[in-house]
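Chemist: Requesting a structural model of the entry that follows:
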Amino acid sequence: MAFENLSRERIKEILSASNQVAVVGLSDKPDRVSYMVAEAMQKKGYRIIPVNPMVEGTILGETCYASLSDIPGPVDIVNVFRRSEQTVPVAEEAVKIKAKVLWLQLGIHNGEAASIAEAGGLEVIMDRCIKVEDSILLPGGK
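Modeler: I've put the predicted structure just below:
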């Protein structure tokens, strides 16, 4: 059966209820899409948790972690800026940390990653930009 994203109503509920967004593949370079999207979400009131093993220190004023498992607190959404073929281990780790949602950014889709996340109790959104969805569904903010 082909993957189908959640309804817009459910995505709005998820965004409204979520606070901590771990961004896997977040760049520390302001001209990168991942940085721009994360910065916009941070300005909307989400706590962004950078995940990038190549960056030490902080991104957007938040401690950057090498992996999802290194994050000391709860994660609502795992937002992924990695190539589609690199998302299976991210899905496995998202299940391990008991995240609520695996969100693969625009242009990213992987049926195996979705199946792993869903089997682990996560809701899955693929090939959608979290910033665009938030702007459309919660234009006035959370």
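Chemist: contacts, neighbours, all on C-alpha from now
Modeler: Fine.
Chemist: Looks to me like I48 is in a strand.
Modeler: Yes - secondary structure assignment places I48 in a strand (DSSP: H, G, I helix; E, B strand; the rest coil).
Chemist: and it, how many neighbours?
Modeler: 26 (other C-alpha atoms under 10 Å).
Chemist: go on, M36?
Modeler: 16.
Chemist: how about the residue nearest the centre of the chain, what does it touch?
Modeler: For the chain, N79 is the residue whose C-alpha lies nearest the centre (C-alpha atoms, centre = their mean; 1.0 Å). N79 makes contacts with 21-24, 102-105, 130, as judged by C-alpha atoms under 8 Å, 6 or more residues apart in numbering.
Chemist: One more, please, to line up against the first structure:
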Amino acid sequence: MTSSVPSLSGDDIKSILRKVKTIAIVGASANPERPSYEVAAFLLSRGYEVTAVNPGLAGQSLLGAPAVASLKDLPAPVDMVDIFRNSAAAGEVVTDILALNWRPSVIWMQLGVVNEPAAALARAQGITVIMNRCPKIDYVQLGVGRN
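Modeler: Here you go, the predicted structure:
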């Protein structure tokens, strides 16, 4: 099944990664072997403000960044929510996002994570949705840099 939504160009992705400043990583792990840990470390090293969203880490910190149990526990709105959960669980995360009294400008579903119905709901609320991509990989491949 193909999406009726046009895909974003490399320039679009580059622009998003330059505009975003604050990121919540849903499914962040404290295990250095996990991709979510590696991506969190990379984003922090590039100057992004990152908050880990994982009930098991709530009240702790991950790489010096705060951790909360759920999106509703974020201390302030974020520009982007990066989802490190499976495709079915991504739908629940989008539902949680849409229940908040604020909206991120971007929902990013990691490599292998695709949920078209959830993406359509978010897009209907004016949120840019990126699926099956990794911000770390795109940052490097597109030469984003932080100007």
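Chemist: Setting aside sequence neighbours, what's the nearest residue to the equivalent of L142 of structure 2 over in structure 1?
Modeler: Aligned by TM-score structural alignment, L142 of structure 2 pairs with L137 of structure 1. Using C-alpha to C-alpha, 6 or more residues apart in numbering and skipping the chain neighbours, the partner closest in space to L137 of structure 1 is K12 (5.7 Å).
Chemist: circling back: and the residue nearest to the centre of structure 1, what pairs with it in structure 2?
Modeler: Under the alignment (TM-score structural alignment), N79 of structure 1 maps onto D82.
Chemist: what about the strands in structure 2?
Modeler: Along structure 2, the stretches classed as strands by DSSP state E are 22-26, 49-53, 61-62, 65-68, 80-83, 106-109, 128-130.
Chemist: ok so, going back, now the alignment partner in structure 2 of the residue nearest to L137 of structure 1: how far from A76 of structure 2?
Modeler: Counting by TM-score structural alignment, K12 of structure 1 corresponds to K14 in structure 2. Separation of K14 of structure 2 from A76 of structure 2 (C-alpha to C-alpha, to the nearest Å): 24 Å.
Chemist: And the two? Which one has more around it.
Modeler: Higher neighbour count among K14 of structure 2 and A76: K14, with 19 against 10, using other C-alpha under 10 Å.
Chemist: Can you name the residues that contact the more buried one?
Modeler: Taking C-alpha under 8 Å, 6+ apart, one finds 138-139, 142-144 in contact with K14 of structure 2.
Chemist: With A65 of structure 2 instead?
Modeler: Contact analysis of A65 of structure 2 by C-alpha under 8 Å, 6+ apart lists 49-52.
Chemist: and in structure 1, which of those residues remain?
Modeler: Here is what carries over to structure 1 from these, by both residues aligned by TM-score structural alignment, their matches' C-alpha atoms under 8 Å: 50-52.
Chemist: Mind picking the one among the residues you listed that's closest to A30 of structure 2?
Modeler: If you rank the kept ones among the contacts of A65 of structure 2 by distance to A30 of structure 2 using C-alpha to C-alpha, A52 comes first, at 9.4 Å.
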